[in-house]
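Trainee: After the sequence you'll find the predicted model.
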Amino acid sequence: MSRMKVELLHIHKRFGAVQANRDVSLRVEAGTIHGLLGENGAGKSTLVKILSGFLRCDQGEIWIDGQPVRINSPAAAIRLGIGMLHQDPLDFPSLTVLENFIAGQRGRLGLGLRESRKRLEKACEEFGFNLNPDGAIGSLTVGERQQLEMLRLLSLGINTLILDEPTTGISAAQKDLLFAALRRLAEQGKSVIFVSHKLADVECLCDRVTVMRQGEVVGELPVRGEDIALLEQQLIDWMFGRELTPPARPHSPQRRADPLLELRSLVVRHEPFALALPDLAVQPGEVIGLAGLEGSGQRSFLLTCAGLLPPRRGRILLGGQEMTGRPYGDYLRCGVGFSPADRLREGLIPGLTLQEHFALQQQDPWINWALARQQTQAAIEHFSIRGHPYSRVEQLSGGNQQRSQLALLPTPLSLLLMEHPTRGLDIESALWVWGQLLERTQAGTAILFASADLDEILQYSDRVMVFSGGQVSEPIPAAELTVSRLGQMMTLPVLRSTHSGEIPGIPTEV
């Protein structure tokens, strides 16, 4: 049984004017799952990237089993038995599952594909994973890619596994599998560092937890056997320094004769099938949540409503104006905004600063840099972005990227379409985001949003549409739903009437 004790002592790391880690010490015992908790931008990811060799600290020491070590690269970390599973797994999309599993294995080319296949299948059986060795990486969900990367790291002899926000974007079933696998690793004597901002995950899984805030360690506690209510309050106090209150949800908008958005006999392109939508009328200020397993068509629906994906058939009307088949620019001019989940691929432009993003919004042929700087500074202050006008967006934490993306949305908007508005955000940032969104609804903006967080959907939606098995339900008042019932609806489609007749939909009682 391999056991490894890890210690980081007095770690300092600075990025320009930002002190990401300040005198941070962390001790992780062998055979334990140690939670590293903190809000977005607290310095958690920086610390574990130093341990895993992706970054070098400015000052401090790393000790393994009582001996000081130098970790100058990810390869050096792996040789010492330390591996990191990133929030977005590091894999090769053009290769198969088996080829990715083999990647990076030292001196094992002679084993051949047959032996490697046996090793992969045996590892999958041990942890209950269902991975096709010949399958393409592009066909895997985020959770399955995580499973593959974890098995690859373990095959390299990892004794300390670091996971950075691993439950973001995976299903409940995949999370259960992941947690069972991590407990098994701890039982085998391996140490696990679980980086998260989700209190419930840490409370469910970890033996101990260390809390960081603004680059420093502010507390450490045992988790096992503790009173959950008291533990949660202490962790919130350490993370944020104050009590958090959800934003007040305004009353549902009154039905009007003239809706803001109308969908009539709409059929959305969603490979490998077409998605038939029920006729829908959305009122100004209304919030509609889109629930469903990942890849069930929510994204295709939002892209179609934004003018980014032409419908197969049907009509889209905005304020009574025909929008079907019109280009994306026309939707923008009519006050439609789209906020994607992938901030750095679709929402923001890596390599550009915040100021340059605001400069791109100017309509004049010549950029007014003084105006761009003024707008950027105002956004930083209003949206509480931890950065400065010259910060490149990829250097910001996930929460600050989301705040920046919201800051760049036009005002006013008639319709806001959002994918996973709080994915990867800590509690405070998520509450802040929804405070901003609900302010927009007060001004008449209607919001359609997709989320994997069913609590979020029920808390903020007026009505909910469920995507399941290639069908979409009629909108259901959120007050009539519970998390349990909604979860069942996402996997148990039955006949229900829509504009196109009787098609599989959602049961009224489960």
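Mentor: Good, I have the coordinates. Numbering: from 1, shown residues only.
Trainee: rest of the way, CA atoms for contacts and neighbours
Mentor: Will do.
Trainee: mind listing what residue 368 touches?
Mentor: residue 359 (Cα atoms under 8 Å, 6 or more residues apart in numbering).
Trainee: what are the ranges of the helices in the stretch 201-350 of the chain?
Mentor: Under the criterion DSSP state H, counting those that start in this stretch, the stretch 201-350 of the chain contains helices at 228-240, 298-305, 328-333.
Trainee: Most tightly packed of those helices?
Mentor: helix 298-305 (a mean of 24; mean count of other Cα atoms under 10 Å).
Trainee: Tell me which other helices or strands that helix touches.
Mentor: When contacts are defined as 3 or more Cα pairs under 8 Å, 6 or more residues apart in numbering; DSSP states H and E, helix 298-305 sits against strand 261-270, strand 287-292, strand 415-419, strand 446-450.
Trainee: nearest to residue 9, of those strands?
Mentor: strand 415-419 (39.6 Å; Cα to Cα).
Trainee: Could you check the angle the closest one makes with strand 261-270?
Mentor: Using axes from the mean of the first three to the mean of the last three Cα atoms, to 10 degrees, the inter-axis angle of strand 415-419 relative to strand 261-270 is 30 degrees.
Trainee: Presented hereafter is structure B, for comparison with structure A:
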Amino acid sequence: MTQQTPIVSMRGIHKRFGAVLANQGVDFDLQAGEIHALLGENGAGKSTLMRILYGLYRADAGSIAVDGRPALIRSPRDAIALGIGMVTQHFALAAPLSVTENVILGQEGRLRLDLKSAEAQVTAAAQRFGLTVNPRAQVHTLSIGQRQRVEILKALYRQARVLILDEPTAVLIPQEVEQLFQTLMRLKAEGVSVVFISHKLSEVTRIADRVTVMRSGCVVGSMPAAQTSPAELARMIVGQTITSVSKPRQLAADRPMLILDDVWADDDKGAPMLRGISLQVNAGEIVGLAGVAGNGQTELAELIEGTRACRRGRILVDGADVTRAGPARMMQAGVGRIPEDRHASVVGDLTVAENMALEHLNEFGRHGFLDRARLRRHAEQLIAEYQIKARPEDRIRTLSGGNMQKVILARVLERRPRVIVVSQPTRGLDIRATEYIHGKLLDQRQRGAAILLISEDLDELLKLADRIAVIYGGRIVGVMPAETATPERLGLLMVGMSHETGGPDHGAQS
């Protein structure tokens, strides 16, 4: 790629939030028709930089040029007018409306809607960029990958020449990732420039032309993607060599610790969600549960935690029937729970020390009063053991996502549970925090705990699990040893395209 005037040039960008300097004199260039990966740990400043470019934040100092001309970007409207679009992890779509209505929503000069004409225009734009979407489909009926395509189409329909994608593959199955990458290569050929923010370094080195790494609000390196590797990028991101945890040889795993026997349960509206789930997790084993969001994973976790009623079937923990048990009895039976929404698992205005003891505060009581000295000592011990960057008296809402997750881990694992149900444990976490969480889960496996790991990240499941089950439509549609599983095979099962095991509980009780 020949050097030319960058389509975007950011110079000396500074941004402060209170005492935190999020961007410190950042320079960033984006060439026309390139895919430029922007990497860094959570808090490194990459999302702040792109939010400034899209007009969601205003820089305290620095300048932006588009096509070599100074640009004043005070809002997303200004960015869109300059041909800059952004697709975040949380899509901004109106679920009851059609694809076409979402794409043209907010367009200026549209006092009257000619839906037929608009559908033709949206179809033409989709075909041009290779985005397979039905213009008449209602958004609420679409898969995550399809919704992402609508968001991209919405930006391109507004003549975007620069597309910012924030963690675009985080919730996609492998087949959808491939479709996304084909779209990006097509956009690149059309001259569209892409900023690709991701924690998945193998994807970055595969799709990107250039890579820029940020750390502590500064750029620490920028290079052609072909001249680096995932290991080198990981070292640049954290400032030191990161050793990826490896799964030790499995100890004898023939003692059933968690048994789900023909379990049925309803969703929040009273409609059937779990339909005859049969699954077994043995002591010293991690069973991964793969599935596209909304296929019953959340309900299954709540069932085992005791927060959702079981309509039919049995749940056994170490041989004891806990089918009708509530949360307190489930904990007494040895079930530890690490829910998918870490913010909902803590009380934001309470301290770190109070949150660490939240599920057993009665143990810190003394004559009807809370023994705060003992509570603090307990927190200090766990903070040191779990390498949490916080003080006992800090409000937990002030912690980063990684440190908040460590608090929840500490609270659960110090009880040495026999069964651990963990949902999306590293969602939104950077490479350092992810490796730490993975190491702790493998430690629990070696201790002999039975772990049900629910994750939409197939790389995570393939790395940690001994067996992987796939859930689709509230049923287990496949169970296989992790060493025989592939992302492609799992992806097909996740969208209901292949039932390879001959029955929902095949291999589940082995």
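Mentor: Yep, that arrived. As the structure is a computational prediction, the values presented were derived from the model and not from experiment.
Trainee: And the TM-score between them?
Mentor: The TM-score (TM-score structural alignment, normalised by the length of structure 1) is 0.84; 492 aligned residues with a Cα RMSD of 3.3 Å.
Trainee: ok so, going back, kindly reformat the helices of the stretch 201-350 of structure 1 as TSV containing distance to residue 179 of structure 1.
Mentor: Output for these, formatted as TSV (distance: least, Cα to Cα, whole Å):
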stretch	distance to residue 179 of structure 1
helix 228-240	19
helix 298-305	27
helix 328-333	42
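Trainee: how about the ones you listed, which one is nearest residue 493 of structure 1?
Mentor: helix 298-305 (15.9 Å).
Trainee: what's in contact with the closest one?
Mentor: Contacts for helix 298-305 of structure 1 (Cα under 8 Å, 6+ apart): 268-270, 290-292, 309-311, 316, 338, 417-419, 448, 450, 467.
Trainee: Any of these buried? List them.
Mentor: 268-270, 290-292, 309-311, 316, 338, 417-419, 448, 450, 467 (16 or more other Cα atoms under 10 Å).
Trainee: one step back: out of the helices and strands packed on helix 298-305 of structure 1, flag the one nearest residue 325 of structure 1.
Mentor: Once those are compared by Cα to Cα, strand 261-270 is nearest, at 12.1 Å.
Trainee: Could you give the separation of the closest one from the chain centroid?
Mentor: The chain centre lies 27 Å from the centre of strand 261-270 of structure 1; the measure is Cα atoms, centre = their mean, to the nearest Å.
Trainee: what's the answer for stretch 481-491 of structure 2, then?
Mentor: The answer for stretch 481-491 of structure 2 is 20 Å, by Cα atoms, centre = their mean.
Trainee: before we move on, what about stretch 300-314 of structure 1?
Mentor: Relative to its chain's centre, stretch 300-314 of structure 1 lies at 23 Å (Cα atoms, centre = their mean).
Trainee: do stretch 197-205 of structure 2 as well
Mentor: With Cα atoms, centre = their mean, you get 13 Å for stretch 197-205 of structure 2.
Trainee: What span of structure 1 is that stretch aligned with?
Mentor: Mapped onto structure 1 using TM-score structural alignment, stretch 197-205 of structure 2 spans residues 195-203.
Trainee: Next: stretch 426-437 of structure 2.
Mentor: Going by TM-score structural alignment, stretch 426-437 of structure 2 lines up with residues 422-433 of structure 1.
Trainee: Residue 484 of structure 1: which of the helices of the stretch 201-350 of structure 1 is closest?
Mentor: helix 298-305 (20.1 Å).
Trainee: With structure 2 overlaid, how far apart is the closest one on average?
Mentor: Once fitted to structure 2, helix 298-305 of structure 1 is off its aligned match by 2.6 Å on average (mean Cα distance after the TM-score superposition for structure 1).
Trainee: tell me the angle that helix makes with strand 446-450.
Mentor: Calculated by the same axes, to 10 degrees, helix 298-305 of structure 1 forms an angle of 150 degrees with strand 446-450.
Trainee: ok, now which residue in structure 1 is the farthest from the centroid?
Mentor: Distance from the C-alpha centroid of structure 1, by Cα atoms, centre = their mean, peaks at residue 110 (39.0 Å).
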